[in-house]
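Asker: the following comprises the amino acid sequence and a computationally predicted model.
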Amino acid sequence: MNRKMIRYARAVRLAGLAGLLGAGLGMTAGAAHAQGTQTLRFGVEASYPPFESKTPSGQLQGFDIDIGNAVCQRMQMKCVWVENSFDGLIAALEARKFDVINSAMNITDKRRQQIDFTPAVYVMPIQMVARRGSGLQPTPASLKGKQIGVLQGSTQEDYVRKHWATQGVSIVTYENQDQIFADLAAGRLDGAVQEVQTATDGFLSKPQGKDFDFAGAPLKDPATLGEGTGFGMRKNDAALKAKVDAALDSLRQDGTLTKLSMKYFGRDIVAK
């Protein structure tokens, strides 16, 4: 074989090797893309029991967590949970840090201006907690000059700012619910507004909440408190939303959502 033929053969071998490497890289990228399409990323703020919280070992648990895992199973996708502060969930969703907000977020017109929602999954009353015997009621007249704690970025914050803050009630916002309960027990707050089950499981049923109780009736205002809780999604993710909607409807129809509701609350809070 002369030099010219040797150089030609070598060039053919190199070209073949490059083709194989390129194909391998393409297959790797394709596999990564395929794997990515099988992952559903949920955004959650995990300090709102019994909806979402952590076990002592750091594992996520709660009603919303079980619903999310059931949705992933029904869609044959892998659940990935991304923790984020509640007041930053919408911004993080729009920044594509995750695909779906699943964190006890109530559906309101204000939020609908930024994101889409699934149909309501469940409905939970909102109520004020105060020290037993304080005589406080969830009215501006009763709370004037008092300090009321709410979760930052929540519908509860929208409600109290609209109805109470302008009437002399001091509103104190927190990044997570545990901080609210700690300050309430320590006497740094006169009351707190949150979902009924969160107050029951996260505070009233524990030693630190033994001197507290619900004060007054559940709060009512669809404009601020919304029409139930759903999953939040980006407006341009219509195809994914349709799949998530279908999964949730399937779980509603076969009774899975009701079973989970009975597990956590002893009653059916699933939106009909």
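Answerer: Happy to help now that I have it.
Asker: switch to C-alpha atoms for all contacts and neighbour counts from now on
Answerer: Will do.
Asker: what ranges do the helices span in the protein?
Answerer: Taking DSSP state H, the helices of the chain run over residues 3-37, 63-75, 89-94, 109-112, 140-143, 155-163, 177-185, 196-199, 222-225, 238-253, 256-265.
Asker: any chance of CSV for those, columns distance to K272?
Answerer: Listed next are the helices of the chain as CSV, based on distance: least, Cα to Cα, whole Å:
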stretch, distance to K272
helix 3-37, 31
helix 63-75, 16
helix 89-94, 26
helix 109-112, 20
helix 140-143, 33
helix 155-163, 21
helix 177-185, 28
helix 196-199, 19
helix 222-225, 17
helix 238-253, 9
helix 256-265, 10
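Asker: got another one to weigh against that:
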Amino acid sequence: MGVCGACTYEYYLNRTLKIPGFDFQFTVPEDIEIVTYDTDSTGIQDLALGRIDAMVSTVPTLEEAIKKGKKITLLGEPIFQEPLSVATDKSSLLPGDTLVAEINAVIEAMRADGTLSELSMKHYGVDFTKGAGS
């Protein structure tokens, strides 16, 4: 099973993924061999060449590889959903709490008015704001 090394997917496959506030149900077979890669692209290339049997990555990354001609197939539903965040530069001219509060307000407004859903559908064809498998 190929996976990006030191990424959330590797931690998930090893059953060591911990994110405060989230309880993951690990649905990973006990006897898999995990092969780590520096990038998803390298793992996807090995998958397409038959060097590995499977690859865990994001749906958009795998779909893009398929669009670019990689001979791979998506199977089933996403195995888990990870919460994502916005990173800020600590050297910003705004005080950290002010900047974070402003970003949070903008994101919440975009969620409330449907903009996040629209952007997800436009760019990915799936509304990722609804959770895994939606």
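Answerer: Thanks, I have the structure now. Predicted model, so just to flag it, every value in this text is computed and none were measured.
Asker: please tabulate the helices of structure 1 in a markdown table, including the columns mean neighbour count.
Answerer: Listed next are those as a markdown table, based on neighbours: other Cα atoms under 10 Å:
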| stretch | mean neighbour count |
| --- | --- |
| helix 3-37 | 11 |
| helix 63-75 | 20 |
| helix 89-94 | 19 |
| helix 109-112 | 14 |
| helix 140-143 | 16 |
| helix 155-163 | 20 |
| helix 177-185 | 20 |
| helix 196-199 | 20 |
| helix 222-225 | 18 |
| helix 238-253 | 16 |
| helix 256-265 | 17 |
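Asker: A130 of structure 1 is nearest to which of these?
Answerer: helix 177-185 (8.0 Å; Cα to Cα).
Asker: mind giving me the packing neighbours of the closest one?
Answerer: Helix 177-185 of structure 1 sits against strand 147-151, strand 191-195, with contacts defined as 3 or more Cα pairs under 8 Å, 6 or more residues apart in numbering; DSSP states H and E.
Asker: hmm, back to that, tell me which of the helices of structure 1 sits nearest to Q208 of structure 1.
Answerer: With Cα to Cα as the measure, helix 177-185 is the member of the helices of structure 1 nearest Q208 of structure 1 (6.1 Å).
Asker: what range in structure 2 matches that closest one?
Answerer: Under TM-score structural alignment, helix 177-185 of structure 1 corresponds to residues 40-48 of structure 2.
Asker: average offset between the matching stretch and structure 1?
Answerer: Average distance, stretch 40-48 of structure 2 versus aligned residues of structure 1 after superposition (mean Cα distance after the TM-score superposition for structure 1): 1.2 Å.
Asker: tell me which residues are up against that stretch.
Answerer: 2-4, 36-37, 52-55, 57, 61-62, 65, 70-72 (Cα atoms under 8 Å, 6 or more residues apart in numbering).
Asker: please redo it, this time with the cut-off set to 6 Å
Answerer: G2, C4, Y37, K71, I72 (Cα atoms under 6 Å, 6 or more residues apart in numbering).
Asker: what span of structure 2 is stretch 240-256 of structure 1 aligned with?
Answerer: Following TM-score structural alignment, the aligned partner range for stretch 240-256 of structure 1 in structure 2 is 99-115.
Asker: what's the answer for stretch 101-119 of structure 1, then?
Answerer: The aligned range for stretch 101-119 of structure 1 is empty, by TM-score structural alignment.
Asker: what's the answer for stretch 73-81 of structure 1, then?
Answerer: With TM-score structural alignment applied, stretch 73-81 of structure 1 matches no range in structure 2.
Asker: how distant is that stretch from the center of its chain?
Answerer: Offset of stretch 73-81 of structure 1 from its chain centre (Cα atoms, centre = their mean, to the nearest Å): 16 Å.
Asker: what's next to that stretch, contact-wise?
Answerer: So stretch 73-81 of structure 1 is contacted by Q38, T39, L40, R41, F42, C72 (Cα under 6 Å, 6+ apart).
Asker: in strands only, show me those.
Answerer: Mapping these onto strands (DSSP state E) picks out T39, L40, R41, F42.
Asker: go through those residues and name the one nearest Q147 of structure 1.
Answerer: Lowest distance from Q147 of structure 1 to these (Cα to Cα) belongs to F42, with 33.4 Å.
Asker: ok, back up a step: so which of the helices of structure 1 comes closest to E83 of structure 1?
Answerer: Of these, nearest to E83 of structure 1 by Cα to Cα is helix 89-94, at 9.0 Å.
Asker: for F265 of structure 1, which non-adjacent residue is closest in space?
Answerer: In this structure, F265 of structure 1 finds its nearest non-sequential neighbour in Q197, 7.6 Å apart by Cα to Cα, 6 or more residues apart in numbering.
Asker: try I32 of structure 2
Answerer: M1 (6.7 Å).
Asker: re the thing from before, of all the helices of structure 1, which lies closest to M128 of structure 1?
Answerer: Across these, closest to M128 of structure 1 is helix 196-199 (Cα to Cα), at 8.3 Å.
Asker: what range does that closest one cover in structure 2?
Answerer: Counting by TM-score structural alignment, helix 196-199 of structure 1 corresponds to residues 59-62.
Asker: quick one: that stretch to structure 1 mean distance?
Answerer: Mean for stretch 59-62 of structure 2 is 1.8 Å (mean Cα distance after the TM-score superposition for structure 1).
Asker: perfect, I'm done here.
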